[in-house]
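# Provided below are the primary sequence and the corresponding predicted coordinates.
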Amino acid sequence: MNWYLDVLKKYAVFDGRARRKEYWFFVLFNLIASVVLSIIDGVIGTFSAESGIGLLSGVYSLAVLLPAIGVSIRRLHDTNRSGWWLLIGLIPLVGAIVLIVFMVQDSTAGDNQYGANPKQDAV
């Protein structure tokens, strides 16, 4: 849970590096929260079939948009790639696969142009 909260604390930080652990724990807790809020939307009747999203899950999605972009860019920096690579996700299917491959790769050893290796700080 601390990894999720750390990302929220750095909600508009687009520089630096993020470990795989930080990124994937944020994705996991984000997914869990989205599923729970979607279920609550369905139960209390705030889900809109026309838009495909509920009130609570929609507000939550907007609230975590900047932190999600920030941690994704920092994760790309950790693999020594520019944050602009995030835009490849706009290409249907292929872009998402490429981003997943980038996100699961190990950190660049030592320092890179985006900062110190966060793994070295944790050890």
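It's in. Numbers count the residues shown, from 1 in each chain.

# For the rest of this, base every contact and every neighbour count on C-alpha atoms.
Noted.

# doesn't residue 70 make contact with residue 83?
No. Assessed by C-alpha atoms under 8 Å, residue 83 is found out of contact with residue 70, at 9.0 Å.

# the more surrounded of the two?
Each of residue 83 and residue 70 has its neighbours counted (other C-alpha atoms under 10 Å); residue 70 has more, 24 against 17.

# Second structure follows, compare the two:
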Amino acid sequence: MGRWHDLFLLATEPYRNYGSFSGRARQRDYFLFIAFQWLVIVCIAILHRVLTGGARLPDPEQGLHGSLPDQLAVAATLLFILASIVPWLAVSTRRLHDRGYRGWIMVRWFLPYVGLLFMLWDLLRAGDRGPNAFGPDPRGVNFDDWFE
């Protein structure tokens, strides 16, 4: 089809493989998924502004009080985030598998102060070259074949 269609398919792949924690995920796959999530939330906020004539989104701590567009925007955002939790955990686990780690290492992301640093370090570094214990290289390159 086209490049945009291919990017959309890559960005939404974790939703199609809902709950698939096995295998490996490239950096590109992970960050396209995160970019897609941000894009959807920004689109909800823009739609809310158009429907309300430029009003800001209500504070989520106030709950679903306010006008109907406010309630719809907050509900849509919360439903989208809830629907994205399992795919996010799955693609994050597969991203860690690409580095040779088990998914349970994500627990350290929730450590105060240093958790964000661990998360960035784990997700930004390149994955293992060639196959590892979690599967073949998702880039499709097997460096062992180069030396035969």
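Yep, it's here. This one's a predicted model, so the numbers in the text were calculated from it and none came from an experiment.

# Quick TM-score on the pair, please.
The TM-score (TM-score structural alignment, normalised by the length of the first structure) is 0.86; 120 aligned residues with a C-alpha RMSD of 2.0 Å.

# shared neighbours of residue 83 and residue 70 of the first structure, anything?
Shared contacts of residue 83 of the first structure and residue 70 (C-alpha atoms under 8 Å, 6 or more residues apart in numbering): none.

# so where in the second structure does stretch 73-82 of the first structure end up aligned?
Aligned using TM-score structural alignment, stretch 73-82 of the first structure spans residues 93-102 in the second structure.

# chain center to the matching stretch: distance?
Averaging C-alpha positions (C-alpha atoms, centre = their mean, to the nearest Å) puts stretch 93-102 of the second structure 14 Å from its chain's average.

# which residues are in contact with that stretch?
Everything outside stretch 93-102 of the second structure that qualifies as a contact, by C-alpha under 8 Å, 6+ apart, is 21-27, 30, 103-104, 106, 122-123, 126-128, 132-134, 137.

# what about the strands in the first structure?
In the first structure, the segments counted as strands under DSSP state E are 47-48, 53-54.

# okay if I get the ones you listed as CSV plus distance to residue 61 of the first structure and mean neighbour count?
Output for the strands of the first structure, formatted as CSV (distance: least, C-alpha to C-alpha, whole Å; neighbours: other C-alpha atoms under 10 Å):
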stretch, distance to residue 61 of the first structure, mean neighbour count
strand 47-48, 14, 16
strand 53-54, 10, 19
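
# which stretch among the ones you listed comes nearest residue 28 of the first structure?
strand 53-54 (19.5 Å; C-alpha to C-alpha).

# Return the distance of that closest one from the chain's centre.
How far strand 53-54 of the first structure lies from its chain's middle: 20 Å, per C-alpha atoms, centre = their mean.

# measure the residue of the second structure sitting at the aligned position of residue 33 of the first structure to residue 78 of the second structure for me?
Under the alignment by TM-score structural alignment, residue 33 of the first structure pairs with residue 40 in the second structure. Between residue 40 of the second structure and residue 78 of the second structure the distance is 12 Å, computed by C-alpha to C-alpha, to the nearest Å.

# Next: residue 61 of the second structure.
From residue 61 of the second structure across to residue 78 of the second structure, the span is 12 Å (C-alpha to C-alpha).

# what does residue 120 of the second structure give?
Distance, residue 120 of the second structure to residue 78 of the second structure, using C-alpha to C-alpha: 25 Å.

# can you give me the helices for the first structure?
2-9, 20-44, 55-63, 65-78, 94-104, 118-122 (DSSP state H).

# among those, which is the most enclosed?
Among the helices of the first structure, ranked by average contacts under mean count of other C-alpha atoms under 10 Å, first place goes to helix 65-78 (a mean of 24).

# for residue 12 of the second structure, what are its contacts?
33, 36.

# ok, now the one 10 residues further on?
Counting by C-alpha under 8 Å, 6+ apart, residue 22 of the second structure makes contact with 93-94, 134.

# try 7 Å this time
Contact partners of residue 22 of the second structure, counting by C-alpha atoms under 7 Å, 6 or more residues apart in numbering, are residue 94.
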